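In: any chance you could fold what I've pasted below:
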Amino acid sequence: MENQSVVRRQRLKRRARRVARRVLPFVAALFMATPLAGPVMGSGNKVKAQGMEAKLPSAKNLQTAFFNQRLHDLYRDLNVESQGLRYNVFEKAMTGYLNLQHNGQLSDDKQLLTVVDFELPSTEKRLWVLDLEAKQVKFHTLVAHGHNSGENMATNFSNENESNMSSLGFYVTEGEYIGKHGRSLKLQGLDEGYNTNALARSVVMHGADYVSEDFIRQYGRLGRSLGCPALPMDQKDEIIEAVNGGTCLFLNGPDQSYSSKYLNEDVAMNTLLSANS
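Out: Here you go, the predicted model:
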């Protein structure tokens, strides 16, 4: 038992050194920014170093700094800012991805994250499939929203059957099937009150002729689905093949009331720290 205790202490020390190396720049920056009080002359000409103790940042602050730095580094490496994916949307998507990973709800075989930003108009490429392991964008393309969600801009969202609206939030992809739109992919909605009726509503990923540059040139916007994130016909097979079987999909939109238990930053931070220990 004594040898095991020694080995465990050594492992903890090595881990602490690795974390310290990563967060040292943040500690230094916070330390330099902390004002120090000057010496105070007391009786007997004794100098009292009142207030000379600099407060080091807490472990939580260091974790937060490390988490934010890692997300910014990944965002930079993926080079998605130039493609129109805003950092705040990426941050939410990654937070949810890490929460789902922590819960064991994602496949271990595919480190893929699909992000759809319905705050952008349908005329812009607003779907990204991100390979987080390779730090590459696998796909960046057009995607349609629901008929009753809006014209070019999606402004209304619903979890209700026959609403013909898109549903925001986090999904996990399931299996493929052949339906009226050909090759399609089932989506399991995870956010209670926002998208949990997706399977019952047959909200799936499929291809559609109305998702194309030609349609935009003719009508000034994409066509619209019955609530499905519909894809271009010339890319739908490749995308469905890539993301099927337990990967994360996040649909973002301009709904200030949206909330999710998967946006727990503490869980995301701990998951990321554990992966890098």
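
In: use CA for all of it now, contacts and neighbours both
Out: OK.

In: once you drop chain neighbours, what's closest to residue 162?
Out: residue 201 (7.3 Å; CA to CA, 6 or more residues apart in numbering).

In: number of nearby residues for the one you found?
Out: Other residues lying near residue 201 total 18 when counted by other CA atoms under 10 Å.

In: from residue 165, how far off is it?
Out: Using CA to CA, to the nearest Å, residue 201 is found at 10 Å from residue 165.

In: for the chain, which strand is longest?
Out: When secondary structure is assigned using DSSP state E, the longest strand within the chain turns out to be strand 169-179.

In: packing partners for the helix or strand just after that one?
Out: Per DSSP states H and E, the first helix or strand lying C-terminal to strand 169-179 is strand 182-189. Other elements packing on strand 182-189 under the criterion 3 or more CA pairs under 8 Å, 6 or more residues apart in numbering; DSSP states H and E are strand 169-179, helix 198-201, strand 204-208, helix 236-243.

In: before we compare anything, build this one as well:
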Amino acid sequence: MKNVMLVVSACVTAFVALVGFQKLEHPLQFSQFTTQHLVDSTQQKPDSLPQWQRVYNSLRLKEAGLSLEGFRYAWAGFQKEKFTKSILAIADFSQSSRHKRLYVIDLKENKLLYNTYVAHGRNSGEEFARQFSNKNSSYQSSLGFYRALSTYQGKHGLSLKLQGLEENINHRALERAIVMHGADYVSEEFIRRTGRLGRSQGCPAVSVDDTKKLIPLLCNGAGLFLYYPDNSYLKNSKLLAGLEEEIQTDFRSQPYTSLKNTN
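Out: So this is what the prediction gives:
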């Protein structure tokens, strides 16, 4: 009987060892999971992140729908151009016009001041902006960086002149009368009726109510960046020259799509 018990005990031990061996049959999978977990944890430590990403995280811009890549480009161009105001407005045209895709940020005070609707040009697309142009009468939006100039009273009421800062990309903005102005087609009511925001002749139009606070805030020196992940723009922008490799390295390990961007 004692021998039988010893045999049974040995069999049980061997079975447990076999099960344990099967669970560890793919040790690399466990190693990869642990490594990824550590990378994610490191990315959450503020001291290990570049300043632009600390700002992005602290303002919870991902939750607000702003593309991480779009903010990275906006930050780089804003630092290089050295605007006289610390205010940066970003229109994230990778998002649907149904979403609040205009972000106005005070980079000195580290505050998201406004998040609201903004229209794109009628020939850039319907719900989504897909095509962009610097040509007269194209009725398309032009990507890139702008400097907010003076205000004036026009056919749309209070309006803001915009200087396109990028040669062959948006430098005809003043010639094309590309301005920020109010429009009744920039409203939630218009979205409910049509399924999208209304469209402009190429201007980054906002609601009439928003002009009262946005235009005085931006005028005379703030920056405006119209973003879309367009390869032609990224290749030809002199303001972003030399940053492409650095930026691509940043996103190779952390691809991101706006939480709001649904087709």
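
In: for the residue nearest to residue 162 of structure 1, what is the corresponding residue in structure 2?
Out: Under the alignment (TM-score structural alignment), residue 201 of structure 1 maps onto residue 176 of structure 2.

In: check residue 183 of structure 1 too.
Out: Using TM-score structural alignment, residue 183 of structure 1 pairs with residue 158 in structure 2.

In: give me the neighbour count for that match.
Out: There are 17 residues near residue 158 of structure 2, going by other CA under 10 Å.

In: skip the chain neighbours and tell me the closest residue to it.
Out: Spatially, and ignoring its direct neighbours in sequence, residue 158 of structure 2 is nearest to residue 152 (5.9 Å; CA to CA, 6+ apart).

In: what about that neighbour, neighbour count?
Out: 13.

In: I figured it hits residue 180, correct?
Out: No: with contacts counted by CA atoms under 8 Å, residue 152 of structure 2 stays clear of residue 180, the gap being 10.6 Å.

In: spit out the residues that contact those two alike.
Out: Counting by CA atoms under 8 Å, 6 or more residues apart in numbering, the shared contacts of residue 152 of structure 2 and residue 180 are 159, 160, 161.

In: from residue 249 of structure 2, how far out is the second one?
Out: Distance of residue 160 of structure 2 to residue 249 of structure 2, given as CA to CA: 36 Å.

In: of these two, who's got more company?
Out: residue 160 (25 against 11).

In: mind checking how far the most centrally placed residue in structure 2 is from residue 143 of structure 2?
Out: Nearest residue to the geometric centre of structure 2 (CA atoms, centre = their mean): residue 67, 2.4 Å. To residue 143 of structure 2, residue 67 of structure 2 is 15 Å away according to CA to CA.

In: for the host helix or strand of residue 28 of structure 1, packing partners?
Out: Using DSSP H and E, the element containing residue 28 of structure 1 is helix 2-33. On a contact count with 3+ CA pairs under 8 Å, 6+ apart, helix 2-33 of structure 1 meets helix 59-78.

In: any idea of the angle the helix it packs on forms with helix 2-33?
Out: Angle, helix 59-78 of structure 1 to helix 2-33, by axes from the mean of the first three to the mean of the last three CA atoms, to 10 degrees: 80 degrees.
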